[in-house]
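Visitor: Only the shape, not the letters, is given here:
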């Protein structure tokens, strides 16, 4: 899969991070760039970390499934040292290098990517799902299992029914939705990444949830794969 080189990752300070986010934010499009009736392949993206000595490493796993049959079509992964510390709001600068390396290995070309993380639901509307879209040149959706509180605004819990949701409104703007994907499970937090609207994002997510998890199948499988690959890399001592 071809990746667009949007910017360098040789930046390490918060002012530099913010400058990049501000530049890309102006290019966010919260409209569908695709026909939702023609979705065939959906990719789930997740990462896992571990430490060896005084260094931290990570593995990114991408699992692509058939949108209709829900069968796995392809799995790829990348591994490497994590050089950017965790700073709230700037997760993309920490994780995107591995996401990009894994994406380059894809033989198939997904129609849309779903990230285990936020997109537009971010203090600068630049969660990892949104940021990644500029490199992948594909529509993206952010699906988070925990809530990112912005400007002190909490979420309203949706009714205990499958498909119920509440909008997350901050300063009069809808940042995302709190979605109950199944009855009697905790809600998840869905936001547009880029080149997709919120209604379609919710529709896609609900179509990809089964009885095994409250999160979409692609990101659940990617999460399982990161745990497997982390064990492989740690036990195999494939990184130093």
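Guide: Received, thanks. Here the structure is a predicted model, which is why all the values come from computation and not from measurement.
Visitor: Going by C-alpha atoms from here, please, whenever you check contacts or count neighbours.
Guide: Will do.
Visitor: Let me know the outermost residue of the protein.
Guide: residue 53 (28.6 Å; CA atoms, centre = their mean).
Visitor: Spatially central residue for this protein, please.
Guide: residue 115 (1.6 Å).
Visitor: Sticking with that one, tell me its helix or strand.
Guide: Applying DSSP states H and E as the criterion places residue 115 in strand 112-116.
Visitor: Distance from the chain centre to that strand, please.
Guide: 4 Å (CA atoms, centre = their mean, to the nearest Å).
Visitor: Equivalent analysis for stretch 185-195, please.
Guide: 9 Å.
Visitor: take the one below as the second:
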């Protein structure tokens, strides 16, 4: 894709994100006691037959039964180039196809990526919320530095956290989910507040990882499916 087309895409994507932003609500639109099924969403990429392909996996976890109850995936060619800050446009078609395969009604979607913690407050978790029509959470393993602002490291204890404040606005939170492990970077996607986001993430942490179970399992599943697809090539 030439530079002119990429510039046109950038303007189109920025315009779409700008139109969605006023619809973002960083407050709960649900009763916490009714939350049961949490879905982790992840997308991985690979090259096959000279084309860039992607696989999206969704893993649904039952908070009451404490077990995975459903796994679905989709895969296909990636038709949108990688442009920093516009990941949602690249991944949304695969996410949409995977969601169609779910049989369980999901209460909250949790993404391996950012939500409100984004240059235009429109990370994958936030932008995808409008497709899903459900509250969403962003969970990132690495920090997205915005306007040169660094984060403050939380104390080395479980559930220690510091807020990420940029231009006097809270974008997200640095959360230490376990002692002696690196923190993760969480943010609201949509229709949920930051304290509830933190509470739900912590409920989904076990001794195996610093990441919440649905996101970790979705990540594992994407790598497994990608490996199978590459073997078939």
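Guide: Yes, it's here. Predicted model only: the values in this text are computed from it and were never measured.
Visitor: tm score of chain vs chain?
Guide: Overlay of the two chains. TM-score (TM-score structural alignment, normalised by the length of structure 2): 0.96; 227 aligned residues with a CA RMSD of 1.1 Å.
Visitor: coming back round to it: next, work out how far apart the equivalent of the residue nearest to the centre of structure 1 over in structure 2 and residue 129 of structure 2 are.
Guide: Under the alignment (TM-score structural alignment), residue 115 of structure 1 pairs with residue 111 in structure 2. Computed as CA to CA, to the nearest Å, the residue 111 of structure 2 to residue 129 of structure 2 distance reads 10 Å.
Visitor: Can you pull the residues that touch both of those two?
Guide: residue 136 (CA atoms under 8 Å, 6 or more residues apart in numbering).
Visitor: how far away is the alignment partner in structure 1 of residue 79 of structure 2 from residue 13 of structure 1?
Guide: In structure 1, the residue matched to residue 79 of structure 2 (TM-score structural alignment) is residue 83. Distance of residue 83 of structure 1 to residue 13 of structure 1, computed by CA to CA: 12 Å.
Visitor: Which parts of structure 1 are strands?
Guide: 41-52, 55-66, 72-81, 112-116, 140-144, 165-170, 173-179, 188-194 (DSSP state E).
Visitor: elements contacting the first one?
Guide: Read that as strand 41-52 of structure 1. If you count contacts as 3 or more CA pairs under 8 Å, 6 or more residues apart in numbering; DSSP states H and E, strand 41-52 of structure 1 packs onto strand 55-66, strand 112-116, helix 217-236.
Visitor: Show me what counts as buried in the longest one.
Guide: Applying a neighbour-count criterion of 16 or more other CA atoms under 10 Å, one finds 217-223, 225-227, 229-230, 233 buried in helix 217-236 of structure 1.
Visitor: Pull the most distant pair out of those.
Guide: For these, with distances taken as CA to CA, the pair at the greatest spread is 217 and 233 (24.0 Å).
Visitor: count of neighbours near the aligned residue in structure 2 for residue 151 of structure 1?
Guide: Residue pairing (TM-score structural alignment): residue 151 of structure 1 is matched to residue 147 of structure 2. Residues lying near residue 147 of structure 2 (other CA atoms under 10 Å) number 9.
Visitor: Identify the residues contacting the nearest residue to residue 139 of structure 2 once chain neighbours are set aside.
Guide: Spatially, and ignoring its direct neighbours in sequence, residue 139 of structure 2 is nearest to residue 186 (4.6 Å; CA to CA, 6 or more residues apart in numbering). Neighbouring residues of residue 186 of structure 2 by CA under 8 Å, 6+ apart: 114-115, 117, 137-140, 172-175, 197-198.
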